[in-house]
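K.L.:
The following block contains a protein sequence and its predicted model.
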Amino acid sequence: MKTIKILGSGCKNCETTAKLVSQVAEEAGVSIALEKVTDIAAIMGYGVMSTPGVVIDEKVVHTGGVPSLEQIRQWF
């Protein structure tokens, strides 16, 4: 199981990113634990200054916008 965190304030782009990640993980048959992190201090703790950010197993893999489906597929 992969642990995935969506970093952001809960804006539309953050919600879209969470939905896309869930969708692609399900299509790939990968079990995930999805967490939304909205605390600014926690987000900055990952070194993310532009949201949404995506963290997989404690490694930042994306920041600053909604990732493409192709990008997300590469993570799985």
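P.N.:
Received it, and whenever you're ready, just let me know what you need. Numbering: from 1, shown residues only.

K.L.:
CA only for contacts and neighbour counts going forward, please
P.N.:
OK.

K.L.:
biggest helix in this protein, by residue count?
P.N.:
Assignment by DSSP state H gives helix 12-28 as the longest helix of the chain.

K.L.:
Could you tell me how far the next helix or strand after that one lies from the centre of the chain?
P.N.:
Heading C-terminal from helix 12-28, the first helix or strand you meet, by DSSP states H and E, is strand 32-37. Distance of strand 32-37 from the chain centroid (CA atoms, centre = their mean, to the nearest Å) equals 8 Å.

K.L.:
here comes the other one, which I'd like you to weigh against the first:
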Amino acid sequence: MKVLGTGCSSCKALYSTVQDAVAQLGIDATVEKEENLEKIMAYNVMSLPALVVDGKVVAKGQKLSVEQVKALII
């Protein structure tokens, strides 16, 4: 899983939320934070933060709760 963002507070919050969701689900997953704009642009995302699961953008430009993230990653 990747959280795409430039380091803004919303991006950091989503990264933390994703880590919490993974821990609550008890799954073995790696959560990465991608801040490189060239790599972010490769996902064709114009709104940040964005969440990528298994190479697919599943959410972008919105604040997500732990419950919403859990629904997206299971």
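P.N.:
That came in fine, so what should we check first? Just so it is clear, the structure is predicted and the values come from calculations on it, not from any experiment.

K.L.:
Quick check: TM-score for this pair?
P.N.:
Overlay of the two chains. TM-score (TM-score structural alignment, normalised by the length of the second structure): 0.90; 73 aligned residues with a CA RMSD of 1.0 Å.

K.L.:
can you tell me what part of the second structure the longest helix of the first structure aligns to?
P.N.:
Following TM-score structural alignment, the aligned partner range for helix 12-28 of the first structure in the second structure is 9-25.

K.L.:
So for the matching stretch, what gets flagged as buried?
P.N.:
Neighbour counts over stretch 9-25 of the second structure (16 or more other CA atoms under 10 Å) mark Ser10, Cys11, Lys12, Ala13, Leu14, Tyr15, Thr17, Val18, Gln19, Asp20, Ala21, Val22 as buried.

K.L.:
got those as JSON lines, with distance to Ala59 of the second structure columns?
P.N.:
Listed next are the buried residues of stretch 9-25 of the second structure as JSON lines, based on distance: CA to CA, whole Å:
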{"residue": "Ser10", "distance to Ala59 of the second structure": "13"}
{"residue": "Cys11", "distance to Ala59 of the second structure": "12"}
{"residue": "Lys12", "distance to Ala59 of the second structure": "15"}
{"residue": "Ala13", "distance to Ala59 of the second structure": "14"}
{"residue": "Leu14", "distance to Ala59 of the second structure": "11"}
{"residue": "Tyr15", "distance to Ala59 of the second structure": "13"}
{"residue": "Thr17", "distance to Ala59 of the second structure": "13"}
{"residue": "Val18", "distance to Ala59 of the second structure": "12"}
{"residue": "Gln19", "distance to Ala59 of the second structure": "15"}
{"residue": "Asp20", "distance to Ala59 of the second structure": "17"}
{"residue": "Ala21", "distance to Ala59 of the second structure": "15"}
{"residue": "Val22", "distance to Ala59 of the second structure": "16"}
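
K.L.:
now, which of these sits nearest Leu37 of the second structure?
P.N.:
Cys11 (13.3 Å; CA to CA).
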